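Engineer: Okay, predicted coordinates and the sequence, questions at the end:
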Amino acid sequence: MSDEQEGDAVNTEASRILVLWDVDHTLIENGGVSKETYAGAYELLTGHPPIHRARTDGRTDPAVMRDLLDQHGIEMTDAHASMLNAALERSLQSRQEELRRRGYELPGAREAIAALGNLDGIVQTVLTGNIKPNAFIKVATFGLDSGLDLEVGGYGSDDSVRANLVGVARRRAGAKYETFFDESTTVLIGDTVRDVRAGKESGTYVIAVASGLDTVQELENEGADVTLPDLVDTSALIDAVMSVKKRDLRTARE
C-alpha cells in the first residue's frame, strides 16, 4: 500500500458515522395513535372525519395525507398543502397523552441509542416520514430524545420522498459537525421495506429490524445489508453499525 493509500485508509477509519434511526415501529410503538393523528389532520383540513383509514407502511406524512385525501376523492390543493404541517402537529399534540398511555419504546431501543452514544465518532439522529414537530413529540414522549441530535435529522416535512431525506440529513449533519457524510459513513436503521429502499436508492448502508410488519425474509429480499429480529441484542446492533467502516476500508483498498 502506498503512503497516500495508507493515509486515505487512516482518514476513513477516523471518520464519523452518521446513524439515521426510523421512529415508528423501530424505536417506538405508537399504539395506533399515528393513524388517529392522520384522521384528525384530515378533519382539520376538510371539516369532516374520514371514512377510510390512512395507509402508512413507511411512507412520509405528506404522502400518507395525499393518499388519504385521494381515497375520499379529494385532490390535495395548494391550500391543503399550506395547512398540512400545522394540522398534523395540532392533531398529534392533542393525542400526546394517548400516545404516552398506549405507546411504548421498543425493547432495546434505549440501550442501543445509549451504547452507540458511548462510541467515539457516532452521530445519531432520525430519518422519518413524520413531520419534524411530530417526530420530536414521539421520541420525547418516551425519553429517547436525549441521545439523538434531532437538529440534523431528515423529516417528512422536508420532502415527501423518503430516499431524499437521507441527503437532507447528511447535509445538515455535515454542516454542524464539519464532516462530509456519504454512502460509506451513513447507516440507516428501519423496519420496513420502504426504509430499505430509501437506503438502497441513496446508496446507504441499511440495517433492517423486523420489529414491524415486514419479516426478516422480506427485508433481506429487499436488499438490507444486515437484518436483525429486534434491537434487544445491543452488541449485534453495534457490530452491524460498525461494519460500515469495514466496508469503507475495503473500498479504500480496492
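Structural biologist: In hand now; what should we look at?

Engineer: use CA for all of it now, contacts and neighbours both
Structural biologist: Fine.

Engineer: Hmm, Asp145 and Phe136 touching each other?
Structural biologist: Yes - because the distance of 7.5 Å satisfies Cα atoms under 8 Å, Phe136 is recorded as touching Asp145.

Engineer: so how far is stretch 31-39 from its chain's centroid?
Structural biologist: Going by Cα atoms, centre = their mean, to the nearest Å, the spacing between the C-alpha centre of stretch 31-39 and its chain's C-alpha centre is 18 Å.

Engineer: which residues are in contact with that stretch?
Structural biologist: With contact meaning Cα atoms under 8 Å, 6 or more residues apart in numbering, stretch 31-39 is reached by 49-50, 53-54, 56, 64-65, 88, 91-92, 95, 98-99, 102-104.

Engineer: List the buried residues for it?
Structural biologist: Residues of stretch 31-39 classed as buried under the neighbour-count rule (16 or more other Cα atoms under 10 Å) are Gly31, Val33, Ser34, Lys35, Glu36, Thr37, Tyr38, Ala39.

Engineer: Alongside the first one, take a look at this:
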Amino acid sequence: MRPTVLLFDIDGTLVTTGGAGRRSMEAAFEKLHGRRDACDSFPMSGMTDRAIVRKAMHIIGVEDSAAAIDAVIDAYVAHLAEEVHKVDDQRYLVFPGMREAVKEARSRSGFAVGLGTGNVREGARVKLERVSIYDQFDFGGFGCDNEDRTELIRCGAKAGAAKLGVPVEECRVVVIGDTPKDVHAAQGVGAECIGVGTGTFSVQALLDAGATVAFPDFSHPQALEILLGGR
C-alpha cells in the first residue's frame, strides 16, 4: 500500500462545538469594531478563519489589512478559549466513529494522521483540546498557513509526506470533510475526499460536489475500511 496522508477537517467533521466558534467571532468583531452582526449575512461552513474575517470586514466597510485581520483573529482565539468551556458535553462532542478512526489509522504503519482545517492553528488546538483529541494529530494544514483552502491542504499533504519521509507525489492523500469546499480543495491537490454528512451538507450534496465517497458519519461500517485503503 502507498504511504498515506490523512487530513481531517475539524468543524462539522471531527467535532461540533455547539456554536462556540461563531459566538467567539461575533464577540471579536463586537470588541474591535462594535459590530457583533458582521458575520450574520453569510455561512461560515468550509471557510478559513482569515477568509471569514476578510469577508466580514468588507461587509461592515473596514480596512482588511493583514494587521487588522490578525487583530480580529487574536481576539477571536482569546474569546474561543473561554467559550468552549461554556458549552455542555451534550452539545460539544466528537462525532460517531471519529475517535476510533483516528486511533486505528495512527496504529498503522505508513499512515500520517493530521488536520486539514480552515481554523488557525491555535483555534484548532483550543477546539480539539476541549474534547481531548488534539494530541492525536501530529501535523496539519491550517488557516494560518494559507487563506485559500486548496493551498492549506497542499501544505498539510506536504507536511504529512515529510513525516513519512517520502515525496508527496508518492503518497495517497485523503481529505475527510463535511463541505463542498473540502471536496474542491481535495480535488485541487489530486487527493481523495471522504465526505461526512455531520455538518450542514447532506451525503448526496457531497457526492454531487465530487467526493470520492460519503457517509452519514464514521460509524458506517465501510467508512474505516475505505479510510485505510480498502474498497
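Structural biologist: It's in. Keep in mind it's a predicted model, so treat the numbers as computed, not measured.

Engineer: who does the top helix by length along structure 1 touch, helix- and strand-wise?
Structural biologist: Among all segments of structure 1 classified by DSSP state H, the helix with the greatest residue count is helix 234-253. Helices and strands touching helix 234-253 of structure 1, as assessed by 3 or more Cα pairs under 8 Å, 6 or more residues apart in numbering; DSSP states H and E, comprise helix 3-14, helix 109-117, strand 186-190, strand 205-209.

Engineer: how does it look with 7 Å?
Structural biologist: Using 3 or more Cα pairs under 7 Å, 6 or more residues apart in numbering; DSSP states H and E as the contact criterion, the secondary-structure elements in contact with helix 234-253 of structure 1 are helix 3-14, helix 109-117.

Engineer: among these, which is nearest Glu220 of structure 1?
Structural biologist: Among these, helix 109-117 comes nearest to Glu220 of structure 1, with 21.1 Å by Cα to Cα.

Engineer: which parts of the longest helix of structure 1 are buried?
Structural biologist: Result for helix 234-253 of structure 1 [16+ other Cα under 10 Å]: buried residues Thr234, Leu237, Ala240, Val241, Met242, Ser243, Val244, Lys245, Asp248, Leu249.

Engineer: I figured the first one was touching Ala112, is that so?
Structural biologist: What it means is Thr234 of structure 1. Yes - in this structure Thr234 of structure 1 lies within contact range of Ala112 using Cα atoms under 7 Å: 5.5 Å.

Engineer: Counterpart of Ile133 of structure 2 over in structure 1?
Structural biologist: Structural correspondence for Ile133 of structure 2 with respect to structure 1 (TM-score structural alignment): Leu144.

Engineer: still on that earlier bit, hmm, who's touching the longest helix of structure 1?
Structural biologist: Contact partners of helix 234-253 of structure 1, identified using Cα atoms under 7 Å, 6 or more residues apart in numbering, comprise 9, 12-13, 108, 111-112, 116, 184-185, 187, 205, 226, 231.

Engineer: hmm, try it at 6 Å
Structural biologist: The list of residues contacting helix 234-253 of structure 1 from outside it, by Cα atoms under 6 Å, 6 or more residues apart in numbering, reads Ala112, Ser184.

Engineer: And for stretch 175-188 of structure 1?
Structural biologist: When contacts are taken as Cα under 6 Å, 6+ apart, the neighbours of stretch 175-188 of structure 1 outside the stretch itself are Ile17, Leu18, Val19, Leu20, Arg170, Gly174, Gly203, Thr204, Tyr205, Val206, Asp248.

Engineer: Farthest pair within those residues?
Structural biologist: With distances taken as Cα to Cα, the most widely separated pair in the contacts of stretch 175-188 of structure 1 is Gly174 and Val206, at 19.5 Å.

Engineer: and the two? which has more neighbours close in?
Structural biologist: Taking neighbours as other Cα atoms under 10 Å, Gly174 of structure 1 and Val206 compare with Val206 leading, 27 against 16.
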